[in-house]
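*Asks:* what follows is a predicted protein model with its sequence.
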Amino acid sequence: MPQQLVLASTSPYRKQLLEKLRVPFITDKPFVDETPLPNETAIQLVERLAIAKAQALVNKYPNALLIGSDQVCVNNNMILGKPGNFETAFTQLKAASNKSITFYTGLALINSVTGNVQSLVEPFTVKFRQLNDSMIKNYLNKEQPYQCAGSFKSEGYGIALFDSLAGKDPNSLVGLPLISLIALLEAEDFFVL
């Protein structure tokens, strides 16, 4: 029996990204404490959490390939979380104006049969335009990206905030680096094409 593909996430954005690959999969919520450890870097944090999310479902799915992912946004060496509200989002976007910020997306694939763990961290840099208060307020009122790291949706109206984007895979900016995922899946003899 072929292994089941499980996305260890209930994020609608990650689900939509994985659907691009046109392979059958299910989603399930991993219960993981996402609190950063003392002195943990952004890169260490997202890789640890991506592995932990996939690992959290290993016993529930004994014949599966489990995909875990986590993402943070870093501006001026500070990790930015999901804003949760207008005020925090406004502050984050104001601080990002005319700057380059980096998103780090951790990706893990665990084979629950063999116990094999593959993981990586993919960076993606966003250069913001010079944004004034009116532009930021207008954007936030239209898109309301309060559950998105960095306070924007690059796949939506948020594209209007940027001067440029730089990275291996634009999907990683949304939360799931598909190009790298395909390579990890192929290493487990799971072929998308």
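*Replies:* Thanks, I have it. Please read all numbers here as calculations on a predicted model, not as lab measurements. Residues are numbered from 1 along each chain as shown.
*Asks:* going forward, measure contacts and count neighbours with C-alpha atoms only.
*Replies:* OK.
*Asks:* in the biggest helix by length in the chain, what's buried?
*Replies:* Assignment by DSSP state H gives helix 42-55 as the longest helix of the chain. Buried residues in helix 42-55, defined by neighbour count with 16 or more other C-alpha atoms under 10 Å: 42-43, 45-55.
*Asks:* stretch 130-144 too?
*Replies:* Neighbour-count burial for stretch 130-144 [16+ other C-alpha under 10 Å]: L131, I136, K137, Y139, L140, Q144.
*Asks:* how about the helices of the protein, start to end?
*Replies:* 12-19, 42-55, 86-96, 133-143, 170-174, 178-187.
*Asks:* just put those helices in JSON lines and tack on distance to M78.
*Replies:* Below are those laid out as JSON lines (distance: least, C-alpha to C-alpha, whole Å):
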{"stretch": "helix 12-19", "distance to M78": "24"}
{"stretch": "helix 42-55", "distance to M78": "9"}
{"stretch": "helix 86-96", "distance to M78": "11"}
{"stretch": "helix 133-143", "distance to M78": "20"}
{"stretch": "helix 170-174", "distance to M78": "18"}
{"stretch": "helix 178-187", "distance to M78": "26"}
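*Asks:* and here's the other structure:
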Amino acid sequence: MLPLLLASSSPYRRELLARLKLNFKYASPNIDETPHPSENARHLAMRLAEAKARALAPAYPNHLIIGSDQTASLGDQILGKPMTFDRAFKQLSNASDKSVTFLTGLALLNTQSGVCQVDCVPFTVHFRELTSGQIKRYLQAEQPFDCAGSFKVEGMGITLFRSTEGEDVTSLIGLPLIRLTDLLLSEGMIIP
């Protein structure tokens, strides 16, 4: 079986992949993540997931390379990682009493055969009506500035939601394990 490589520097994705009890290495791909003009969130997530996997292919021949990327959209607006308190506050204020759809692009590249499977797993979060005080307290407590949508569902971010909707909650964290398992099994991987 080909060795497994996660094309990501994200500790969240490494923690998720470790749940499958598979041996894997990880490396950070260097790609331009700038959206193309008029590119929608779904296409962006899938394009970047594949680009991440392909970026590491020359350095990792004879590997199965997992690429993943996540976008979030509020209506037609793509929400990125806020990186600052002020931008996170604005994102959560805009999401108050609304729904945000997270689209997690997933790619599995077999560098031996050249076959790349690409998919996108949606997950929707329905936010509670949030006050400025709630948003400030949450951001100060958890500081989710490196997370699209400005929250960590695996932490206190769950308190911001009225409900969630989707097939795989791990897609919300950034690596959809149910769909990834399907892709790995199709490549002959034996999963405990």
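*Replies:* That came through fine. Just so it is clear, the structure is predicted and the values come from calculations on it, not from any experiment.
*Asks:* so which elements touch the longest helix of structure 1?
*Replies:* On a contact count with 3 or more C-alpha pairs under 8 Å, 6 or more residues apart in numbering; DSSP states H and E, helix 42-55 of structure 1 meets strand 64-75, strand 100-111, strand 117-128.
*Asks:* turn those strands into TSV, including distance to F162 of structure 1 and mean neighbour count.
*Replies:* Output for the helices and strands packed on helix 42-55 of structure 1, formatted as TSV (distance: least, C-alpha to C-alpha, whole Å; neighbours: other C-alpha atoms under 10 Å):
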stretch	distance to F162 of structure 1	mean neighbour count
strand 64-75	15	25
strand 100-111	10	26
strand 117-128	4	19
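*Asks:* okay, those in JSON lines with distance to V23 of structure 1 next?
*Replies:* Formatted as JSON lines, the helices and strands packed on helix 42-55 of structure 1 follow (distance: least, C-alpha to C-alpha, whole Å):
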{"stretch": "strand 64-75", "distance to V23 of structure 1": "12"}
{"stretch": "strand 100-111", "distance to V23 of structure 1": "16"}
{"stretch": "strand 117-128", "distance to V23 of structure 1": "20"}
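*Asks:* hang on, the earlier thing: for the buried residues of helix 42-55 of structure 1, which one is nearest F86 of structure 1?
*Replies:* F86 of structure 1 has its nearest neighbour among the buried residues of helix 42-55 of structure 1 in A42, at 24.1 Å by C-alpha to C-alpha.
*Asks:* so what's the closest one up against?
*Replies:* V72, V74, I79, Y104 (C-alpha atoms under 8 Å, 6 or more residues apart in numbering).
*Asks:* make it 7 Å
*Replies:* Contact analysis of A42 of structure 1 by C-alpha atoms under 7 Å, 6 or more residues apart in numbering lists V72, I79.
*Asks:* for the one 5 residues further on, same thing?
*Replies:* In this structure, E47 of structure 1 makes contact with G106, L107, S119, L120, V121, judged by C-alpha under 7 Å, 6+ apart.
*Asks:* residue contacts, the second one?
*Replies:* Residues in contact with L107 of structure 1, defined by C-alpha under 7 Å, 6+ apart, are E47, A50, G68, S69, D70, S119, L120, V121.
*Asks:* equivalent analysis for N116 of structure 1, please.
*Replies:* So N116 of structure 1 contacts I110 (C-alpha under 7 Å, 6+ apart).
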